[in-house]
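K.L.:
the sequence and its predicted three-dimensional model are supplied below.
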Amino acid sequence: MTEFTEIPVLDLAPLITGEDTTQLAADFADAYGNIGFAYVVNHGVASDLCKAIFAISRQFHDLPDAAKQAIALDSTHRGYIAINTSTDVNSDLAEVTKPNQSASFMMMREDAEPDPDLYLSGRNQWPVLPGFRDACEAYAKAMTELGYQLMGLALDAIGTTDRSILSAFKTPTIWLRLLHYPPLPPQAPEDLYGSAPHKDFGCLTLLAQDDVGGLQVQTPAGQWVDAPPRDDAFIVNVGDMLHRMSNGKLLSTPHRVINATGRERYSVPFFFDPTVSATIKPLPGTGSPQFEPLNFGDFLKGELEASYDAHQADPSGPQPKTG
């Protein structure tokens, strides 16, 4: 990892149009092998979908509290997450004692017939808001397609010719989160964050931001570099699971959100991960394994139970399937 002062930009046009991606894979390896974050442009996702998801997010967060609490986060991690209800207690990047200053709606894959034995299998909870479900599902579909393409590019970037892991992304674990950050109060304490310093625990995060800003990425020297919004781009970063799959070649980099602008901030992260039954381990061709295999569902269960009341351990409840 190298010191940096700005976030690089990757042009995905060759990937989207089916042209030669040799140089793009090299650029991907450089960006994610040294920084872990990049803007991606020419990504193929229609701007109308992006505008619609931000519009519907604002409408949702403007609903009365009772309407949002009616779909409060459940044990399958779907629904409304109110402000002051999630804390990054597992963070080893800062002493986190205060909840994140954000509220959000969480959508995952819609399982028509939930499997009670499969961790996080379920149906989404939808608010009474015209057009909300359609906007979320259309956006999630487009982002799922882009996520799958980016995973293929990541495999090229780390030099593995084995594509078998992509089967774990055919029925992926997806998380669409509609986030609202109120402005932090004047003279807020230093340890009060919109989102506390953390690394993402999955594979890929594809983030759309409004024009407010507040996202910062940490350098190896501990400095915080702004990642300001760009109308034409998503910010994409690597999470811990892809870091492990790549045998450490791709970096999962700490980041945080501080909304000190005095304005309301909205962002839409989309997390693209393998099925919960996937075994996460260094992929063939990446060198001598630096990480032990782990089951993704078991890992998720530990992370979610540590941070959300809705996931507190219930020995009589569903357990992750392994495989």
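P.N.:
Right, received. Where do you want to start?

K.L.:
could you use CA atoms for every contact and neighbour count after this?
P.N.:
Noted.

K.L.:
would you confirm that Ile16 contacts Val40?
P.N.:
No. Counting by C-alpha atoms under 8 Å, Ile16 does not reach Val40; the two are 11.6 Å apart.

K.L.:
those two: which is more packed in?
P.N.:
With neighbours defined as other C-alpha atoms under 10 Å, Ile16 and Val40 compare such that Val40 has more, 19 against 16.

K.L.:
so what's the spatially closest residue to the more buried one that is not a sequence neighbour up against?
P.N.:
What sits nearest to Val40 in space, not counting adjacent residues and going by C-alpha to C-alpha, 6 or more residues apart in numbering, is Leu10, at 4.8 Å. For Leu10, the contact set (C-alpha atoms under 8 Å, 6 or more residues apart in numbering) comprises 24, 27-28, 38-41.

K.L.:
who wins for neighbours among those residues?
P.N.:
Comparing these by number of neighbours (other C-alpha under 10 Å), Phe28 comes first, having 27 neighbours.

K.L.:
which non-adjacent residue is nearest it?
P.N.:
Among residues not flanking Phe28 along the chain, Ala157 sits closest, at 6.2 Å (C-alpha to C-alpha, 6+ apart).

K.L.:
tell me who's in contact with the one you found.
P.N.:
For Ala157, the contact set (C-alpha under 8 Å, 6+ apart) comprises 25-26, 28-29.

K.L.:
10 Å instead?
P.N.:
Listed by C-alpha atoms under 10 Å, 6 or more residues apart in numbering, the contact set of Ala157 reads 21-30, 32-33, 151, 246, 249-250.

K.L.:
pull the longest helix from this protein.
P.N.:
helix 132-158 (DSSP state H).

K.L.:
you'd agree Tyr39 is in a strand?
P.N.:
Yes. Tyr39 sits within a strand when classified using DSSP: H, G, I helix; E, B strand; the rest coil.

K.L.:
put this next to the previous one:
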Amino acid sequence: MVVLSKPAIEQLSIANDCSTFLPGVPLVDLSKPDSKTHLVKACEEFGFFKVINHGVPFEYMRDLETEALKFFSLPPSDKQKAGPPNPFGYGNKKIGHNGDVGWLEYMLLNSNTEADYHKFASLFGEAAENFSRVLKVYVSAVKKMAFEILEMLADGLKIQPRNVFSKLLMDEQSDSVFRVNHYPPCPDLEESNGAGDLIGFGEHTDPQVISVLRSNNTSGLQICLKDGNWISIPPDHNSFFINVGDSLQVMTNGRFKSVRHRVVANSSKSRLSMIYFGGPPLSEKIAPLPSLMKGEDSLYKEFTWFEYKKSAYKSRLADNRLGLFEKINVAS
């Protein structure tokens, strides 16, 4: 459980400029023949969309949520045995190494190795095997969905090979991670902050290729529109929300937009979110795909995922992480 005093609560960021729920967030039915067209449009206009008929059984989501809540309900001293994150492990309040904090606790795992699964599972005693099992089943299913979405996007863009994006995540050296965030209810929220919302996780873009999010039925997720307005996303524990990451924005030369998003705390309900971040191998070169350029100038300098990851994790959450890699075209 995250425990903060009232002065600590007051030090956290406040969000005052959010509008009401948006009814028009892109919804894509992955079972429909024209879904690839809708996926491309959503990535271009929002950098964010919701998917249904995704093929991940609800019991996979329910079982992992149940196990994760068991973990977060453990005494703080027990949870600390799985941390601090370096970079993987259990974290509380602190986000990164550059001063960002939020009203949350989390566990971060390498999605390509079961070693981290066992580190958390070991805290469950006789139930450890069940925790490892449901975690492995869920992550495997979500990975498969992410691969399929990326291949549908390639089809929608009419580029070959159709695994041009998905192969980066399928690679054995893929630098993909899995994160479970727990935002406890904040009973002092209304008293301490009547003017706005308490930030659970500050505004940022995801540096990877794609992010796949599933949460319980507690609201909190917000995205930033092109006009700078923040809108709240109604929760749906049966569906997944997909974010375009910085790397995919670069590979499409800015055609797809990496969405800026954040999470606000809730005064009475606990929010649990489970996110798969699909990242390429560390040595992978990231640059606009020639097949998408069509005579256009590249907006970005080529870089390796290691270079970008290193730069991103040295920055603050709200920084424009791609700024250092953008090309400045000076008219003659």
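P.N.:
Cool, got the structure. All values reported here derive from a predicted model rather than from experimental measurement.

K.L.:
what's the TM-score here?
P.N.:
The TM-score (TM-score structural alignment, normalised by the length of the first structure) is 0.79; 280 aligned residues with a C-alpha RMSD of 2.3 Å.

K.L.:
run through the strands of the stretch 151-300 of the second structure in chain order.
P.N.:
With strands called from DSSP state E, counting those that start in this stretch, the stretch 151-300 of the second structure shows them at 177-183, 197-204, 210-215, 221-224, 230-232, 240-244, 261-264, 271-278, 285-286.

K.L.:
could you dump these to a markdown table with distance to Lys301 of the second structure?
P.N.:
As requested, the strands of the stretch 151-300 of the second structure are exported to a markdown table (distance: least, C-alpha to C-alpha, whole Å):
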| stretch | distance to Lys301 of the second structure |
| --- | --- |
| strand 177-183 | 25 |
| strand 197-204 | 21 |
| strand 210-215 | 20 |
| strand 221-224 | 25 |
| strand 230-232 | 30 |
| strand 240-244 | 19 |
| strand 261-264 | 25 |
| strand 271-278 | 21 |
| strand 285-286 | 9 |
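
K.L.:
of those, which is nearest Thr66 of the second structure?
P.N.:
strand 271-278 (10.1 Å; C-alpha to C-alpha).

K.L.:
list the helices and strands that closest one packs on?
P.N.:
Other helices and strands packing on strand 271-278 of the second structure, by 3 or more C-alpha pairs under 10 Å, 6 or more residues apart in numbering; DSSP states H and E, are helix 58-72, strand 100-110, helix 128-157, helix 166-170, strand 177-183, strand 210-215, strand 240-244.

K.L.:
give me the stretch of the first structure that it matches.
P.N.:
Using TM-score structural alignment, strand 271-278 of the second structure corresponds to residues 265-272 of the first structure.

K.L.:
how close does that stretch sit to the second structure?
P.N.:
Here the mean offset of stretch 265-272 of the first structure against the second structure after fitting is 1.1 Å, by mean C-alpha distance after the TM-score superposition for the first structure.

K.L.:
of all the helices and strands packed on strand 271-278 of the second structure, which lies closest to Gly200 of the second structure?
P.N.:
Nearest of these to Gly200 of the second structure, taken as C-alpha to C-alpha: strand 100-110 at 4.2 Å.

K.L.:
give me the distance from that closest one to the chain's centre.
P.N.:
Its chain's C-alpha centre and that of strand 100-110 of the second structure lie 12 Å apart, by C-alpha atoms, centre = their mean, to the nearest Å.

K.L.:
now stretch 258-267 of the first structure
P.N.:
Distance, centroid of stretch 258-267 of the first structure to centroid of chain: 19 Å (C-alpha atoms, centre = their mean).

K.L.:
just the buried residues of that stretch, please?
P.N.:
258-260, 265-267 (16 or more other C-alpha atoms under 10 Å).

K.L.:
stretch 139-154 of the first structure too?
P.N.:
139-140, 143-144, 146-148, 150-151, 153-154.

K.L.:
mean distance, it to its aligned residues in the second structure?
P.N.:
Stretch 139-154 of the first structure sits 1.1 Å off on average (mean C-alpha distance after the TM-score superposition for the first structure).

K.L.:
what residues in the second structure pair up with that stretch?
P.N.:
The aligned range for stretch 139-154 of the first structure is 138-153, by TM-score structural alignment.

K.L.:
rewinding a little: quick check: angle from the longest helix of the first structure to helix 47-61?
P.N.:
130 degrees (axes from the mean of the first three to the mean of the last three C-alpha atoms, to 10 degrees).

K.L.:
secondary structure element for the residue mapped onto Glu307 of the second structure from the first structure?
P.N.:
In the first structure, the residue matched to Glu307 of the second structure (TM-score structural alignment) is Asp298. Using DSSP states H and E, Asp298 of the first structure maps to helix 296-307.
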